[in-house]
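Q: requesting a structural model of the entry that follows:
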Amino acid sequence: MRDGAATPPGERPARGRITRRWPVLVAVVLAVPVVLLLLGRFSLTPGLDDLFGEETRDRSGPALLKSVQDMHRYEGAAGNFQIVVDLEKDARLLPDAIRGTRTLYVASGSVGAYVDLGKIGEGSVTVDEKRTSATLRLPHARLEAPALDPEKSYAVSKQRGLLDRLGDLFSDNPADERAVHALAAKRIGEAARESDLTQRAEKNTTAMLEGMLRALGFQHVTVHYV
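A: As a prediction, this is how the structure comes out:
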């Protein structure tokens, strides 16, 4: 071929088109997994959750004992509670489809009622000269903090607006349920206060002390809660 001769049609232009297409092909290859991940995140295409599923590995270290406390409580009763929490958060001037969350959560937990025997002082126990009668003055029973059971608690449904879903992608703690747990514990605590747990705890504590003191030779045992 002579210098300066025209290139036959279809040779150099074809190579130039292939060179220019490389950035487009690379962008498409990189964008496809991202698009599929977003579709699976928003549950727009069923089956993608299995494709991009997460594998859980427990790499936690051993638990460290920080402190030990002697307990002087006698837990006389415990109540098991279950509540359905329906928590909704709306944004002003925005529809729920854009901004807002609603969580339906079934929470199971327990509350214990105890008598603090560690507060018994010298004047709290009175024994007659024959050591056949004893009178005890104890503080009233109190309620422990509600303890949620994670194995029996679960979310029934979660509805989130588009902005909330996008925020979960960049959040360190997506779909945070701390507000739901706090509300569930509060409601369970209120239900425990309205129940007869403290009265039952005092009754069972009295029965325990009466049995123990009578085994020691006391014939008459009286317990007052003050």
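
Q: every contact and neighbour count from this point should use C-alpha atoms.
A: OK.

Q: ok, now how distant is the residue nearest the centre of the chain from residue 147?
A: The geometric centre of the chain, computed from its C-alpha atoms, lies nearest to residue 181 (C-alpha atoms, centre = their mean), at 5.2 Å. To residue 147, residue 181 is 10 Å away according to C-alpha to C-alpha, to the nearest Å.

Q: circling back: next helix or strand past whatever helix or strand the residue nearest to the centre of the chain lives in?
A: Using DSSP states H and E, the element containing residue 181 is helix 178-194. Sequence order places helix 197-215 as the next helix or strand after helix 178-194, per DSSP H and E.

Q: just checking, next helix/strand downstream of that following helix?
A: Read in the C-terminal direction, the helix or strand following helix 197-215 is strand 220-225, with elements assigned using DSSP H and E.

Q: how about this one, so we can line them up?
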Amino acid sequence: MAQSSETDEPTREYPEVEDQPTPAPAEPARRMGGFARVLVFTGVVFALIVAMCLGLRAVNVLPSFDNPFSDKTTDRSQPVLLQSMRDLSRYVAADGTFQVIVDLQENKENIPDFLLNKRTLFVGSGTVEEYVDFSTLAEGAITVNNDDKSVKIELPAPQQGQAALDMERSYVVAEERGLLNRIGGAFSSNPDQQQRVYQMAQQRISEAARSSGLDQRARDNTQKMLQGLLTSLGYTSVTVTFASP
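A: Below is the predicted model of the structure:
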């Protein structure tokens, strides 16, 4: 059977395909990867250099470099002025350390505290000394008997010194001020309030020292000191009495 001329013949050749452009390599990605490696390498080298410098500085091989922005304190205080000198002839026989809590409040009657109010809670720590002043010995206060090696001494009564606040151990716990006090405090300060708190703390400490038995302790210590001193000089009997305060 004869084949028709119109019958499609098998394709002899593949159809031509246009050449597709070859994708360009990812240069930015490669550059970023290389930059990251360089950055990591630089960081490691810098860390090693810093560690080496710190090590050499620790062994005092390299000089130290101060912080150019560090805090600087300038002392412009004036020289100390000597006001007076005096000779002391007192024997400090005992001292006591006391602590007091001062709660000082100042307000106005019939005015709410949130408007006008000054309240300070202060913890004061201070020391009181008890001493005997030998410069006030009366004539004939010391009687010596060399025959029986005895000594009689009449001393003035012990005196209490002024309470001295220890500012390193004293502190303000709380401070309250009314609205008007805060407004006024923005324009002026009030050191009198703080001074009154200190004075009250000293007064309370002095009063507590008078009733603490510090006076009797000073008498006992003074007597023991004189007896030990005179006994070492060869006296066998030492009698110490105190005048009435």
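
Q: so where in structure 1 does the helix ranked longest in structure 2 end up aligned?
A: Ranked by number of residues, the top helix in structure 2 under DSSP state H is helix 27-58. Against structure 1, there is no aligned range for helix 27-58 of structure 2 (TM-score structural alignment).

Q: same question, stretch 203-211 of structure 2
A: The aligned range for stretch 203-211 of structure 2 is 186-194, by TM-score structural alignment.

Q: list the buried residues for the matching stretch?
A: Neighbour-count burial for stretch 186-194 of structure 1, counted by 16 or more other C-alpha atoms under 10 Å, picks out 187-189, 191-192.

Q: again, but for stretch 196-213 of structure 1
A: Applying a neighbour-count criterion of 16+ other C-alpha under 10 Å, the buried positions in stretch 196-213 of structure 1 are 197-202, 204-206, 210, 213.

Q: now swap in stretch 138-156 of structure 1 and tell me
A: In terms of neighbour count (16+ other C-alpha under 10 Å), stretch 138-156 of structure 1 has its buried residues at 138-139, 141-143, 146-148, 153.

Q: dump the residues you listed to JSON lines, plus secondary structure and distance to residue 15 of structure 1.
A: Output for these, formatted as JSON lines (DSSP: H, G, I helix; E, B strand; the rest coil; distance: C-alpha to C-alpha, whole Å):
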{"residue": "138", "secondary structure": "strand", "distance to residue 15 of structure 1": "95"}
{"residue": "139", "secondary structure": "coil", "distance to residue 15 of structure 1": "92"}
{"residue": "141", "secondary structure": "coil", "distance to residue 15 of structure 1": "87"}
{"residue": "142", "secondary structure": "strand", "distance to residue 15 of structure 1": "84"}
{"residue": "143", "secondary structure": "strand", "distance to residue 15 of structure 1": "81"}
{"residue": "146", "secondary structure": "coil", "distance to residue 15 of structure 1": "72"}
{"residue": "147", "secondary structure": "strand", "distance to residue 15 of structure 1": "70"}
{"residue": "148", "secondary structure": "strand", "distance to residue 15 of structure 1": "67"}
{"residue": "153", "secondary structure": "coil", "distance to residue 15 of structure 1": "63"}
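
Q: list just the nearest of those to residue 128 of structure 1.
A: The nearest member of those to residue 128 of structure 1, counting by C-alpha to C-alpha, is residue 138 at 18.1 Å.

Q: list the contacts for that closest one?
A: Residues counted as contacts of residue 138 of structure 1 (C-alpha atoms under 8 Å, 6 or more residues apart in numbering) are 115-117, 119-120, 124, 223-226.

Q: in structure 2, what residue corresponds to it?
A: For residue 138 of structure 1, the aligned position in structure 2 is residue 155, judged by TM-score structural alignment.

Q: for residue 136 of structure 2, see how far away that match is.
A: With distances defined as C-alpha to C-alpha, the gap from residue 155 of structure 2 to residue 136 of structure 2 amounts to 8 Å.

Q: over to residue 213 of structure 2?
A: When C-alpha to C-alpha is the yardstick, residue 213 of structure 2 and residue 136 of structure 2 sit 23 Å from each other.

Q: number of nearby residues for residue 31 of structure 2?
A: When neighbours are counted by other C-alpha atoms under 10 Å, residue 31 of structure 2 registers 11.

Q: and what of residue 115 of structure 2?
A: Here the neighbour count serves as a burial measure; for residue 115 of structure 2 (other C-alpha under 10 Å) it reads 15.

Q: what lines up against it once you look at structure 1?
A: Under the alignment (TM-score structural alignment), residue 115 of structure 2 pairs with residue 98 of structure 1.

Q: same thing with residue 227 of structure 2?
A: Per TM-score structural alignment, residue 227 of structure 2 is aligned with residue 210.

Q: ok, and the closest non-adjacent residue to that match?
A: In space, residue 210 of structure 1 comes closest to residue 221 once its chain neighbours are excluded; the distance is 5.8 Å by C-alpha to C-alpha, 6 or more residues apart in numbering.

Q: which ones are touching the equivalent of that neighbour over in structure 2?
A: Under the alignment defined by TM-score structural alignment, residue 221 of structure 1 corresponds to residue 238 in structure 2. The neighbours of residue 238 of structure 2, taking C-alpha under 8 Å, 6+ apart as the test, are 150-153, 226-227, 230-231.

Q: how about the residues you listed, which pair is most distant?
A: 153 and 231 (13.5 Å).

Q: tell me what the lengthiest helix in structure 1 is packed against?
A: For structure 1, the helix with the greatest residue count under DSSP H is helix 12-41. Helix 12-41 of structure 1 sits against helix 48-51, with contacts defined as 3 or more C-alpha pairs under 8 Å, 6 or more residues apart in numbering; DSSP states H and E.
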